[in-house]
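Asks: the sequence isn't on hand, but the structure is:
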């Protein structure tokens, strides 16, 4: 067949084979796909007859495609809508959480404002009551009973005091210690540091409470000569120290005041003696009565328990805090054995803790071996235990002065000082920053070797 001749239909009527031209077997445009062409007329149509296209099937196919496309778009829209709703729900949850946090913050702020307002109202109420009481203290206008025309009389009244309106603190230092004239700060004992760390007024509760501090030096042993003749002089010096501390308390005390006693070494012995003396005879109003009471205690013919019962006045000591009390009050062993009058000057056991003392704290030296510096531990009585008296005695590493202070390297004495401050901090207002500034560690905490 020539290359460019017209296609010729060959074969039977059932065969549906397209004719091919001369250029690469290209399908004739007049021939439709299989199953989509119908011939008009007879079974064997003319080759020039036009095929009939099934438009219904094409429409169905296009409709299916369109519905499928619409379904896909709908699914995509649903998925996008679900994601959007999920994001919106997350945003709503975040908004709710933020609102709750804001509400909590506002509630806390409102609560703090209410607390401040309440404290302020309490303060003003207390101030008003104090002003009213002060007006009553200053005086009261009283009408004369004999007639209305007479002038009113001004009757002054002594102001009453509520419990805890003032704190009296007595600090008795160790032998050879005089913090008033001592220049080297490293020689200061824990007693001197504590006396300087006490704030003059405690303002923590909102009601100012004065804190009056008395620091007593203890240099009388520097003049002691170990002889039989100086026994009485040494005992008299010890009695003078006790009397001075007691007179300070009696001159400043008012019913309801709190009394604190602190001491180191022989000063601890003096502090404990004053506490026992107060428990036996109370606080006297006049210094002249003190000499009479002391004469009862220092007479050599009677025992301390009987003398203590000579006055039924009861009194409570708030706290006694001591550092390594010396049993013999710092006297030499030979002197105390030869003179029973100085070994028990006041006639009561040195180690007894009276039941009138609310709290007692005692720091002890575990490495001290000198017999003249044997510690004198507290012994609690049955009455004190029944009254739930607080007694804490703790052994610390170091010698006698490692407990009470006085060495150039004072890491160990800093331990005992902080222990004492931690125990009494709820009762007294203490300048903790001042005590912290005194620290000068030479070793890790508690690792300094003890002095010998």
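Replies: Nice, thanks for sending it over. What you see is a predicted model; the values in this text were computed from it and never measured.
Asks: every contact and neighbour count from this point should use C-alpha atoms.
Replies: OK.
Asks: so what touches stretch 362-369?
Replies: With contact meaning C-alpha atoms under 8 Å, 6 or more residues apart in numbering, stretch 362-369 is reached by 321-325, 374-375, 377-378, 392-400, 402-403, 416, 450.
Asks: let's see 7 Å
Replies: The contact list for stretch 362-369 (C-alpha atoms under 7 Å, 6 or more residues apart in numbering) reads 321-324, 392-400, 403, 416.
Asks: now residue 391: closest residue in space that isn't a chain neighbour?
Replies: Spatial nearest neighbour of residue 391, chain neighbours left out: residue 360 (4.9 Å); criterion: C-alpha to C-alpha, 6 or more residues apart in numbering.
Asks: let me know the helix or strand that the one you found is in.
Replies: strand 357-365 (DSSP states H and E).
Asks: now do the helices in the stretch 251-400 of the chain.
Replies: Here the stretch 251-400 of the chain has its helices, by DSSP state H, counting those that start in this stretch, at 266-281, 287-298, 304-308, 333-338, 340-343, 382-386, 400-404.
Asks: second structure for comparison follows:
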């Protein structure tokens, strides 16, 4: 598997310079030859987009390890991987928008640049028949959704036509429908895997005038793990609306824990393991690619029976920010589907202010609907039992 960095920041480049500079995302011939595992020319392109540089499920080292191809698989395919992360923006979203407009605009420009870099990576490396996989956490998840919509709108330009990209970007930014030339390639996105997607923030400039909520028609499978107990308003999630593709396999499942718990960047990773294992199980069930499952052989490192649910908004912050649970904000609705681990979540919390409990949801909606554990999760459950660890969350 090749892990590549994005090209240089294209904001400082001319259109022709960008189409040349982005070629740095192409593997050289020597590297490409070492990546060929079978006679098939088809390869897999992976994009991992983390949030704020925290050690979440998609950091360059962890994401590469978790989703790398199984070295023992008989039908391995060549893989090229790009890792991106959004800037350290949480401080921006915690400030008064009226006094921090410049910071918000700088953040939006950085996001726009990274979306263009990611598009260039895919356009330069894609060949007909290749499979594309996009994964994102938090605002990184929102960015990959924007990227998927961009590809739906204009396809993937041929390498020699990348100089036209800026005109299309400008049209979309201005709310116009770009006239896409013949020199573009249609493609499908095999999998869109997301952890608790959060938009760029109220009042933040949007890099493209795209919905960000519709599942693009080019996506075949979309999986979204959502946090039940996040209570910061600036971290309200962006759920999917009805998909454009009636054949889409779409699953949105709610998990115990706050935003960073579900995303795997809390000091204790028990809750992050649960959402990660669900995602892996969905991929394995569809045989989308060969995951090296030896990474998961030892199961969780902590006793899952002690998984805690922390209040994402500290006591001092709660005096200033006026938190709001996702139930209070009517984001969690009667139609929500919950992970099995929520059945065992405690209704007694140390700091319960604006924290959702199972008891609250049952009082509001009656009997809750739970997603059935996938086959891979059930196998992990049996392994954990054999290891002697308590298995309370399931």
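Replies: Nice, thanks for sending it over. All figures in this text were calculated on a predicted structure; none of them were measured in a lab.
Asks: re the thing from before, what's the residue nearest to residue 391 of the first structure aligned with over in the second structure?
Replies: In the second structure, residue 360 of the first structure lines up with residue 222, judged by TM-score structural alignment.
Asks: list the contacts for its match?
Replies: Contacts of residue 222 of the second structure (C-alpha under 7 Å, 6+ apart): 191, 192, 193, 249, 250, 251.
Asks: nearest to residue 53 of the second structure, of the residues you listed?
Replies: residue 193 (18.4 Å; C-alpha to C-alpha).
Asks: just checking, that closest one touches residue 132?
Replies: No - Residue 193 of the second structure is beyond contact range of residue 132, at 11.5 Å (criterion: C-alpha atoms under 7 Å).
Asks: these two: which has the busier surroundings?
Replies: residue 193 (24 against 20; other C-alpha atoms under 10 Å).
Asks: residue contacts, that one?
Replies: Contact analysis of residue 193 of the second structure by C-alpha under 7 Å, 6+ apart lists 134, 135, 136, 222, 223, 224.
Asks: hang on, residue 278 of the second structure in a helix?
Replies: Yes - assigned with DSSP: H, G, I helix; E, B strand; the rest coil, residue 278 of the second structure falls within a helix.
Asks: can you verify my assumption that it contacts residue 377?
Replies: Yes - between residue 278 of the second structure and residue 377 there is a contact under C-alpha under 7 Å: 6.4 Å.
Asks: state the next helix or strand along the chain beyond the helix ranked longest in the first structure.
Replies: Counting residues, the longest helix found in the first structure (DSSP state H) is helix 55-138. On the C-terminal side of helix 55-138 of the first structure, the nearest following helix or strand under DSSP H and E is strand 140-142.
Asks: so that next one matches what in the second structure?
Replies: Against the second structure, strand 140-142 of the first structure falls on no residues (TM-score structural alignment).
Asks: and that strand, what does it pack against?
Replies: Counting contacts by 3 or more C-alpha pairs under 7 Å, 6 or more residues apart in numbering; DSSP states H and E, strand 140-142 of the first structure is packed against strand 153-155.
Asks: Provide the aligned range in the second structure for the strand it packs on.
Replies: Alignment of strand 153-155 of the first structure against the second structure: no match, by TM-score structural alignment.
Asks: nearest to residue 210 of the first structure, out of the helices of the stretch 251-400 of the first structure?
Replies: Here helix 266-281 is closest among the helices of the stretch 251-400 of the first structure (C-alpha to C-alpha), at 21.1 Å.
Asks: now do the closest one: distance to the chain's middle.
Replies: The chain centroid and the centroid of helix 266-281 of the first structure are separated by 32 Å, computed with C-alpha atoms, centre = their mean, to the nearest Å.
Asks: mind listing what's buried in that helix?
Replies: 266-281 (16 or more other C-alpha atoms under 10 Å).
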